[in-house]
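Next comes the sequence, and after it the predicted model I'd like to discuss.
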Amino acid sequence: MKDCEAEKLIKRDFRTRGRVPVSLSTAERFLHSAQKNLEIEEYEMVQLAAYYSAFHTSSVKR
């Protein structure tokens, strides 16, 4: 990541820190949805919900 910053491919945006709790909450909701859909064997929805959960988790920066 530091290499990408050094090459100006990405930059830190400290305004995003306020969105961290929202992103984590959204990720948790999608994970719960994936678990519920797994119980009823709705595998396509499991895949979508799991993807969105991972997306929202990965959008949280350290």
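Thanks, I have it.

Every contact and neighbour count from this point should use C-alpha atoms.
Fine.

Nearest residue to Glu28 in space, please, no chain neighbours.
Ser53 (6.7 Å; Cα to Cα, 6 or more residues apart in numbering).

which stretch of helix or strand covers Leu48?
Leu48 belongs to helix 43-58 when assigned by DSSP states H and E.

let me redo that: Phe30
helix 20-39.

which of the residues in the helix holding Leu48 are buried?
45-46, 49-54, 56-57 (16 or more other Cα atoms under 10 Å).

Thought His56 was touching Ser23, still the case?
Yes - using Cα atoms under 8 Å, Ser23 is in contact with His56, at 5.3 Å.

another one to put next to it:
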Amino acid sequence: MNLKIKNPVTVFIFSFCLIALPLFLFPINLFPGEIILSINGTEQTSEAPLSLSYFIGLGYEPSDMV
């Protein structure tokens, strides 16, 4: 199999999408983080694993944020 890469920009875009799309679309809890809940001026902080998909609103479950 002789594979010739003709356009490096195409390879970069394809590789970027191949890596970034699953991280953003699926709620894979890879990153340590904090959830800050603010009610009536009081803040409650709890540590929880976070996913990149939470930042764009996908895969967000309120039960995961407790």
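Ah, there it is. All values derive from a computational prediction rather than experimental measurement.

Any idea what the TM-score is?
For these two chains in superposition, a TM-score of 0.32 is obtained (TM-score structural alignment, normalised by the length of structure 1); 31 aligned residues with a Cα RMSD of 2.4 Å.

about what we covered before: if we look at the helix holding Leu48 of structure 1, which residues are touching it?
23-24, 26-31, 33-35, 37-38 (Cα atoms under 8 Å, 6 or more residues apart in numbering).

Just send the residues you listed back as CSV, with neighbour count and distance to Lys2 of structure 1 too.
Shown next, in CSV, are the contacts of helix 43-58 of structure 1 (neighbours: other Cα atoms under 10 Å; distance: Cα to Cα, whole Å):
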residue, neighbour count, distance to Lys2 of structure 1
Ser23, 18, 23
Leu24, 18, 24
Thr26, 17, 27
Ala27, 23, 26
Glu28, 18, 28
Arg29, 15, 31
Phe30, 22, 30
Leu31, 20, 30
Ser33, 18, 35
Ala34, 23, 33
Gln35, 17, 35
Asn37, 17, 38
Leu38, 15, 38
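
Export those residues as a markdown table, with columns for distance to Glu5 of structure 1.
As requested, those are exported to a markdown table (distance: Cα to Cα, whole Å):
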| residue | distance to Glu5 of structure 1 |
| --- | --- |
| Ser23 | 23 |
| Leu24 | 24 |
| Thr26 | 27 |
| Ala27 | 26 |
| Glu28 | 29 |
| Arg29 | 32 |
| Phe30 | 30 |
| Leu31 | 31 |
| Ser33 | 35 |
| Ala34 | 34 |
| Gln35 | 37 |
| Asn37 | 39 |
| Leu38 | 39 |
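
and these, which two are the farthest apart?
Within those, Ser23 and Leu38 form the most distant pair, 22.5 Å apart (Cα to Cα).
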